[in-house]
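S.K.: build me a structure from this.
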Amino acid sequence: MDAQTVLLAIIPPLLAISLAIITKQVILSLFLAIFVGATMLNSENVWTGLFDTFFTFILPGFENVDHQRMICFCAFCSGLSLMLERGGGAEAFATTLTKNVVKTRRGGQLVTWLGGVAIWFSDSTNPVLIGPIFRNITDKLRISREKLAYIVDSTTAAVPTLFTLSAWGAYIIGIIETSYQELSYNGNPTSDFLAGVPYQYYTIGSIVMVLIIAITGWDYGPMKRAEDRALKTGKLVEDGAEVRSHTEKRELPAGAKPSIWNMIIPLVVLIILIFVGMAYTGDAATNGFVGALAAGSSLKSLVIAFFITAIVAGALAIRSKVMNFKEAVSTFIEGCCSMMEVLIIMMLAWGIGSVCSACGTSDFIVQVSENLLTPATMCIIIFVAACLTSFSTGSSWSVFAIFTPIAISMALAIDAPVGMAIGVVLSGGIFGDHCSPISDTTVLSSVGSSCNHIDHVKTQLPYALTVASAAFVGYLITGFIGGNGFIGLAITLILICIISFTLNRQFGRKKQTV
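M.R.: Now for the predicted structure:
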């Protein structure tokens, strides 16, 4: 592989990530990275590169039906979030919980974690739903927005990969089934997916680490500074930080009587509509309810569910005399429009993914990794390669599509458990989706939590690297002991506790504040 090919493969993603961290200008960084990649692909012809930036890599993203649904869903979700906030439901919900149930910072983090784990059916729903709901609670308890975004993001993509009934589970099982057909392997995709769950060391570890940090208070690094700032000064975000989708608190009009039901009823309606939509789009009459949940379109269901729920939330706000009909419509539209900057970032994130594909970023990482694979090191090589690819491209789904067939074929070639290979790929893919600054779920977690995006990335990354390091050791040991997933998972979780405790002891708070 010549030097020019290597540079073409690595410069665009590295440029996007480094510029985003240095300048804190995500949109500019993504655009420049796409432009540089397009120019390199056109033999350094700047004009052709600029032309292809828009018409080859950015704008075609709108032609993708799922992208169209994602844009519509995000807009409706933001409209609903603002409706719940201004309708008084979120405030009443937070007040009730903090007065009667959640009274400590530890409790605030735990209830937010529980909310993130409970909303497991979609990675897109979690950040823009859990963030706004629990933001009022964490704000009252002086929990930093960075910590809220971390809790939300850590359950956003991780939890859905553990269930077959989620959109992620259906997508992954589909990839496995296709791979089996191409390899003429007579395996059960669903069974092997479930067999791979214990091997998702990073996925499970990232969920458990939030619980560990919430209970023990073992914060360290940038997160420790953010938490100390919020606790001591009451500043929930850094001074001068740009926060998207932040809404100013408004006084309720005279006679308004919002209650906790202004929050609970819309949420119940939302969950019911999502499952009804999944059953409808999955043809429950033919496939049965469970089969329909696996085969249904989550994005179609989410679009309709959020739109109808916004109407319900608006009706409750009107009934509570918080706003009139005209104000309710204006609030929903304002909420939809507030997502414009986020949608631009998502559009550019899809664009950088297309550029990386054209530049051969994934192929480069795969080619380098394949030459290093042995039976003992298969897990760690696949894990590292998947981590690097997902972090560079900001996409876990593309990593699943690329690495799953390779991992399965390698496992069959060396007579290793197929479930192990699948679990390792999923775990590595989640790493990038979890903490890459150009991942759409990372962006949505920042927005849903009203946290500066780069501050979210900087505070979360040390925790993500802690879990990834522990998972690396777990996979290394798993390779040498013959593939026992539960032993490797136990080692990973123990190491997460040890590393977190040690780093907190050296760099964290001296005293836990509950």
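
S.K.: from here on, contacts and neighbour counts on C-alpha atoms
M.R.: Fine.

S.K.: would you map the strands across the stretch 251-400 of the chain?
M.R.: With DSSP state E, counting those that start in this stretch as the criterion, the stretch 251-400 of the chain has no strands.

S.K.: and for comparison, fold this next one:
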Amino acid sequence: MSSNNTLALVIAILGLIAAIFVGNSVNKTWLEQSYVYDTYQTDSGNHAYIYKGKEVLIATIVPYQQSPLRQENLNRLTEDPLLEQQWVKDSAHKITLLRPAFHFGFWSLLPAFITIALCLLTREPLTSLFSGIVVGSLMLGQYDLTDAVIIPNLAKEGTAALLLLYLWLLGGLLGIWSKTGAAQAFANYMTQHYVRGPRSAKVISWLLGILFFQGGTMSTVLVGTTVRPLADKANVSHEEMSYIVDSTASPIATIIAFNAWPAYVQALIFVPGVSFLATETDRLNFFFSSIPFSFYAIFAVLGTLLLSLNITTFSGKRIRAAHQRALSSGQLDAEGARPLSAKELQRCDVPSGYKPHVLEFILPLVTLIAIAVFTFIFLGSPKINWAFGTALLLSAGIALAKGMSLTNLIDGFGNGLKGVVLASVILMLAVIIGSISKEIGGGLYLVSQLGEQLPFWILPFILQLITMVIAFSTGTSWGTYAIAFPLAMPLAWAVCQSQGLENPEIYMMVCFATVLNGSVFGDQCSPISDTTILSAMTTGCDLMDHVKSQLVPATFAATFAACLWTLTVYLFA
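M.R.: Take a look at the predicted model:
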């Protein structure tokens, strides 16, 4: 057994012992969490709000001072609170939803620490994620892993949708493209007409990352599956490609924010008494006004452009080595790498007599993008499953119309499922560990350590640092927003008031941008993030090679951003 594996085993055993100790001996610290919805009165006089396009009635509203979920009452708890949530009305008649949340102090970081440490030591994400899940479950006193932890999380609507999309639809589509030779035909076409070498292949990949500005998993999958064949043909290393795909997914969504992000975030940033955050319209305007302060996202996108142009000054040693390796030997993966994309998707297995055509790749891809874009415009959110399902059916229909037998088609579909099954399992475990980390309250603990007496100029950097840690530990930027924004924005306003800043709106915009961008950094670099896993999967890269290689350029971008945020508030707030 290697020294790294021995150390990993020791860490895992100590983690299990610590988890049992925490679950049985450490008291929970309960915190009041308030959520603001745009409520209104119906014709019948009831209060209601809109959730996912449907009207939800509020049954009972109590005065805030009478709620058992306000902080003064939570501080006196010796057992779990009896209520999971309660609608309250304050003295200014503002209606909010209170929910109790807890943390175990610094012990709340234990599952994430175990998972990430084992990932780095063993380069084996499957067992690392499972170890983190076991540790988190023991801390929560849930010893029945299958029935109490794994199955309930897999049964959630969002998790089931991920499994459907990335196992059946994405895997099946990639398998059919491999069977028909469509991906290779697209690569040949692009090479003949547009791609002249590694640099042009990377520039095209960067431009597609900008074009698909919806962000998150959608952008990652669309760009990764589109550019993989042409980048492989141009001998671009998988580390470079996975970095370009990952670093133009969420970062560009915060800059070109005509997507679902502003609508989600605005609901989290209400601060009582702040006029420019009073209404939904005010908060949306605030979001778009703060975009020029999204320094990390801007530097991340510019960094991938520099790499695409073969300017590797800020790319780090690993990416430079990968670049030279691919140029000199044509070897796209590092020695000993274990790509997430299986061998079934790395070769063409076109039946004898079947002639691939580039339109077999382009037509389903254009259909996929069109459905995603138009459903976003007309329905308010992109219907990704519709888009991938239609593309899959169209690819299958074209293949059958051109004479491919149903047996060969199903064989290609099956190979596609086999090709992504490991990545799908890793993705499911990542979702579960993120859910457990959020429930245990690691993010709440980190943010609760801040105080109003901090020098105003250092708060943006601290908010950036804490949200980076939260998102890195949980693997989700949106989950980090839900934790951090309701705590960070009132804190930033309190600092404005207590220290008499002349330009509070600029200060609030910078603090807002640090939370927004710090969360994107942590999500992008986390080995348990869905976008990180999918970037590696769709580009055929080893997951830990991707994580380690992109950490350096992303850290450069985050460092430059931290300096600019600090200077901005020091000089202009």
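
S.K.: give the buried residues for stretch 402-419 of the second structure.
M.R.: 404, 408-419 (16 or more other C-alpha atoms under 10 Å).

S.K.: cool, stretch 493-500 of the first structure as well?
M.R.: Here stretch 493-500 of the first structure shows Leu493, Leu495, Ile496, Cys497, Ile499, Ser500 as buried, counting by 16+ other C-alpha under 10 Å.

S.K.: please apply the same query to stretch 16-36 of the second structure.
M.R.: Buried-residue list, stretch 16-36 of the second structure, by 16+ other C-alpha under 10 Å: 16, 18-20, 22-23, 28-36.

S.K.: what does stretch 443-451 of the second structure give?
M.R.: Gly443, Leu444, Tyr445, Leu446, Val447, Leu450.

S.K.: what's the counterpart of Gln214 of the second structure in the first structure?
M.R.: Structural correspondence for Gln214 of the second structure with respect to the first structure (TM-score structural alignment): Phe121.

S.K.: please apply the same query to Phe295 of the second structure.
M.R.: Match for Phe295 of the second structure (TM-score structural alignment): Tyr201.

S.K.: before we move on, the earlier item: nearest to Lys257 of the first structure, of the buried residues of stretch 493-500 of the first structure?
M.R.: Ser500 (45.1 Å; C-alpha to C-alpha).

S.K.: ok, that closest one touching Gly221?
M.R.: No: with contacts defined as C-alpha atoms under 8 Å, Ser500 of the first structure does not count as touching Gly221, sitting 10.7 Å away.

S.K.: ok, now which ones touch the nearest residue to Ser435 of the second structure once chain neighbours are set aside?
M.R.: Nearest residue to Ser435 of the second structure, sequence neighbours excluded (C-alpha to C-alpha, 6 or more residues apart in numbering): Thr474, at 7.6 Å. Taking C-alpha atoms under 8 Å, 6 or more residues apart in numbering as the criterion, Thr474 of the second structure is in contact with Ala112, Ile433, Gly434, Ser435, Ser437, Lys438, Thr480, Asp523, Ile528, Ser529.

S.K.: of those residues, which are reproduced in the first structure?
M.R.: Checked against the first structure using both residues aligned by TM-score structural alignment, their matches' C-alpha atoms under 8 Å, the contacts of Thr474 of the second structure keep these contacts: Ala112, Ile433, Gly434, Ser437, Ile528, Ser529.

S.K.: so who does the second one touch?
M.R.: Spelled out, that is Ile433 of the second structure. Shown in contact with Ile433 of the second structure (C-alpha under 8 Å, 6+ apart): Pro111, Ala112, Leu129, Gly132, Ile133, Gly136, Thr474.

S.K.: what about the first structure, which of those residues hold up?
M.R.: Kept across both, from the contacts of Ile433 of the second structure, using both residues aligned by TM-score structural alignment, their matches' C-alpha under 8 Å: Pro111, Ala112, Leu129, Gly132, Ile133, Thr474.

S.K.: the first one maps to what in the first structure?
M.R.: It refers to Pro111 of the second structure. Per TM-score structural alignment, Pro111 of the second structure is aligned with Pro12.
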